[in-house]
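>>> all I have is the shape, not the residue letters:
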């Protein structure tokens, strides 16, 4: 699995994921806030399957 998520993108994904999970845990936004697990995991693992399908790469180390 090749990394395709760069620094700023990674930080934003982790922050947004944690915020959504926190809002869901406090029942502020309801059950759909648990979707924050997706950006959190893609940020942690530095890999986004959608980026692969779309040919996007924000990781400066893996630019073709």
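Yes, it's here. Remember, predicted model here, so these are calculated numbers, not experimental data. Numbering: from 1, shown residues only.
>>> every contact and neighbour count from this point should use C-alpha atoms.
Noted.
>>> tell me which element the closest residue to residue 34 other than its chain neighbours falls in.
Among residues not flanking residue 34 along the chain, residue 21 sits closest, at 5.3 Å (Cα to Cα, 6 or more residues apart in numbering). In this structure, residue 21 is located in helix 7-25 according to DSSP states H and E.
>>> okay, now the one to match up with it:
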């Protein structure tokens, strides 16, 4: 479970995920028909959840991270 304690979503990435989640939710509500609206809502929920908890399982799977690393002085 130590894997879930490590944040791998940086600040800029969080902002992008929140904006994309809002766009997907608006598109699902206003423009998409039933099967595709459910997909868009699911995508929006996943993007919002990963932005809030600062952890992306796909990033962890591939060893990626958008968090800034502390610089050595």
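That came in fine, so what should we check first? Just so it is clear, the structure is predicted and the values come from calculations on it, not from any experiment.
>>> returning to that earlier point: tell me the helices and strands packed up against the helix holding residue 21 of the first structure.
When contacts are defined as 3 or more Cα pairs under 8 Å, 6 or more residues apart in numbering; DSSP states H and E, helix 7-25 of the first structure sits against helix 37-45.
>>> relative to the second structure, what is the average displacement of the helix it packs on?
When the second structure is superposed, helix 37-45 of the first structure averages 0.9 Å from its matched positions, counting by mean Cα distance after the TM-score superposition for the first structure.
>>> which stretch of the second structure lines up against that helix?
Structural correspondence for helix 37-45 of the first structure: residues 45-53 of the second structure, per TM-score structural alignment.
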